[in-house]
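Q: next input, structure requested:
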Amino acid sequence: MYNWYSFEPNDTVFFRGAEPMEKGEDHNANFNFPPPVHTMAGAIRTYFYNIDKKNNEDKFSDIVRIGEEYGGFKLVGPFFKIDEKIYLPAPYSWFVEKSCATSENGKYNIIKGFSIQSDLIKTSSDDLYWAKGESELESIGGKWINYNDLINGSDKAEVKDVKDFYVSELRTGIALNKDHTARESHIYSFNHCRLKKGVSFIFGIDIDDLGNGGILTLGAEQRFGKFKKEDLEINLNTNGELFMSLSLMPASAKVNDSVISTGKIQYLGGWDLHKRFHKPMKGYFPAGTVFNSNFDNCISIN
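A: You can find the predicted model right below:
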């Protein structure tokens, strides 16, 4: 059972990718948006850590779990909310025809992958899935789908691109030496993301300790914003045969063997505040990856 919260940054946000920045013609750095679930989890752990530090106690030590990889709670998301509608990651096993325009009500005709048995196709997988349309198909994985259309398994669904939720703002700076003088030939640019008017992040957490709201600082640049409890009915049903990840899914032998449909693997690291050193790079399946087994942060799809 999750408690649902919205989060609205006070300014732009930036979540840098894992690619190194080197001198050359390209002075831009890639970014991840929305923030990975472990970034949200880190912000929440920091929130409770700061409360304990301020009060000189360890009331939330079982939630923070200093030095451990995960905190003492489960987190799902983040999703998007706009105009009172919730948008979840779209499944990679659902498709639309490339030539197909949206219908009058703004929804796409969805073509779903289905299980088949064929002697004509040789594969090492025990499960074979197929999708067929009148013309060339493209997966809607990597996009965002209306929550109601997803859970109802609708043949028509409202699908949005991630760029429908934010505008990009280019920020340029220059690196500094230890004495705070400008470092020669070290100009860089970051694409920051600003949520569009009426858009907020939505995340679910399985503890009550966040209360009704407060302030979270998010990401390496410690951008802050307000979070508040929301009265939302989001049913993460897990009674089915296929399951879709709602957040980044860490790769493992069991997870790898269960993949039905996915997108490009994301490699992320980060900074370990406890060890004061870089975290090892880890591969993640993107949100929307479809499995034939149920894992944490998954929802069943028809």
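Q: all contacts plus neighbour counts: C-alpha atoms, from now on.
A: Noted.
Q: contacts only, for Ser252.
A: Residues near Ser252 by Cα atoms under 8 Å, 6 or more residues apart in numbering: none.
Q: where's it relative to Val167, distance?
A: Here the criterion is Cα to Cα, to the nearest Å. By it, Ser252 lies 35 Å from Val167.
Q: equivalent analysis for Pro78, please.
A: Distance from Pro78 to Val167, counting by Cα to Cα: 18 Å.
Q: same deal with His192?
A: For His192, the distance to Val167 (Cα to Cα) stands at 8 Å.
Q: and this one, please, so the two structures can be compared:
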Amino acid sequence: MGFYELTPIDHFFFKGHHVMEPGLDNVATGLFPPRTNTVYGAIRSTFIREMVGGPRPFVTFRDSKVGNDQEWRSWLGTKETLGHLSLNQFGVLKTNTQGQKELLVPAPMGLSLEMTDEKKVILSLKSSTKKLKGITNDDVWVSLVSLQKLLSGEIDQGEIEGIHKDEMLCVEPKVGMARDGLSRKAKKHFVYEMDMLRFREGYSFYIHINHTDEEPLQRKVTLGAEQKLWTMTPFSPARGLESNNMTDEAVQVILFTPMLLDQDPVCYLREHGLTLESVRADSLQILGGWDMGIHGPKPRQHMLPAGSVLSCRNEDQKEIDPFIHIGSTDMCKQGFGWALVVPYDNERSKSR
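A: Presented below is the predicted three-dimensional model:
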């Protein structure tokens, strides 16, 4: 298993489930971060293209190494089924001036946000009646290692520094005009704008997959609208994650990627020995898109957004891994439902 950095060569745009018709929809605003199945599909396609041997000479999937070799087919799957390849983690990567790389995840619900005089965002366990105008937990990212220590009670001051998404992104509007499909000429008055995004220096995406290269290898990945080019490079995080199992009775499950509600989440949590007691979440999100195989829209499904907090009880006090995936096998392979499990201190929660 290995970590890989995804760095865009140009600006980028990730489309949601909404239908966009240039000219009819005047302004298009994309998603950030993208859906994990979008990233999974791009990585899977990159490995398949690598095994096929590149764009030339043309080889069909059936005649390729992936289509004929049982080992590769079981790992990368077929057109109908997924293989063993899985996207275990996905988030933003911060690289400091010394080259050290820090894993960032969405800030969970329930943490108080404060702004210092230096315009820095602070996330705290302390209760606060102050609300930052125009800033919510959805806009803030935090260090995964620091968050794990904060929620486990290892940070005495009970607060950590967050990063607002405006610090890592800038918007570059792209203006165009819709074209007639037959004449290929521009349509009058059908002007539209796409808000393209670009990472500021020191920021990129990271993934963790069940694959490690024998030798460091940089790949090219097409990801997002207009098949923008990204580089995929292996790396090692600056700080390791806590991986000790826990047997606490009261725990909180914090989602770092959306969780599909294709079934009752109670059933998925029971697979980990957990009983759901309450959920703290923002409004539900929708997963949709366009199915290239059938040339039609995919069925829309509801999701709990990243940052949602599920309070659970480990009644049998079984050993639980601190990082789990909640959902069906295929959706978990595509990165959905990645979560952190931390002990829930009832006494501390009463004081908040």
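Q: hmm, back to that, Pro78 and Val167 of the first structure: which has the busier surroundings?
A: Higher neighbour count among Pro78 of the first structure and Val167: Pro78, with 26 against 15, using other Cα atoms under 10 Å.
Q: in the second structure, what sits opposite Ile82 of the first structure in the alignment?
A: The alignment partner of Ile82 of the first structure in the second structure, by TM-score structural alignment, is Thr95.
Q: what is the neighbour count of that match?
A: The number of residues packed near Thr95 of the second structure is 16, by other Cα under 10 Å.
Q: contacts only, for it.
A: Applying Cα under 8 Å, 6+ apart, the residues near Thr95 of the second structure are Lys101, Glu102, Gly202, Tyr203.
Q: try 6 Å this time
A: Neighbouring residues of Thr95 of the second structure by Cα atoms under 6 Å, 6 or more residues apart in numbering: Lys101, Gly202.
Q: measure it to Ser236 of the second structure for me?
A: The gap separating Thr95 of the second structure from Ser236 of the second structure is 11 Å, by Cα to Cα.
Q: and the lengthiest strand in the first structure, what does it pack against?
A: In the first structure, taking DSSP state E as the definition, the longest strand is strand 182-195. In terms of contacts (3 or more Cα pairs under 6 Å, 6 or more residues apart in numbering; DSSP states H and E), strand 182-195 of the first structure is packed against strand 28-29, strand 166-176.
Q: that older thread, need the overlap of contacts for His192 and Val167 of the first structure.
A: Common contacts of His192 of the first structure and Val167 (Cα under 6 Å, 6+ apart): none found.
Q: give the aligned equivalent of Leu255 of the second structure in the first structure.
A: Counting by TM-score structural alignment, Leu255 of the second structure lines up with Ser245 in the first structure.
Q: if we ignore the residues flanking it in sequence, what's nearest its match?
A: Cys298 (4.3 Å; Cα to Cα, 6 or more residues apart in numbering).
Q: the aligned residue in the first structure for Gly202 of the second structure: what's it in contact with?
A: Aligned counterpart of Gly202 of the second structure in the first structure: Gly198 (TM-score structural alignment). Residues counted as contacts of Gly198 of the first structure (Cα under 6 Å, 6+ apart) are Ile82.
Q: how close does Gly198 of the first structure get to Asn10 of the first structure?
A: Note on Gly198 of the first structure: its distance to Asn10 of the first structure, by Cα to Cα, is 13 Å.
Q: now swap in Phe291 of the first structure and tell me
A: Applying Cα to Cα to Phe291 of the first structure and Asn10 of the first structure gives a distance of 36 Å.
Q: how about Ser93 of the first structure?
A: Taking Cα to Cα, one finds Ser93 of the first structure at 36 Å from Asn10 of the first structure.
Q: done for today, thanks.
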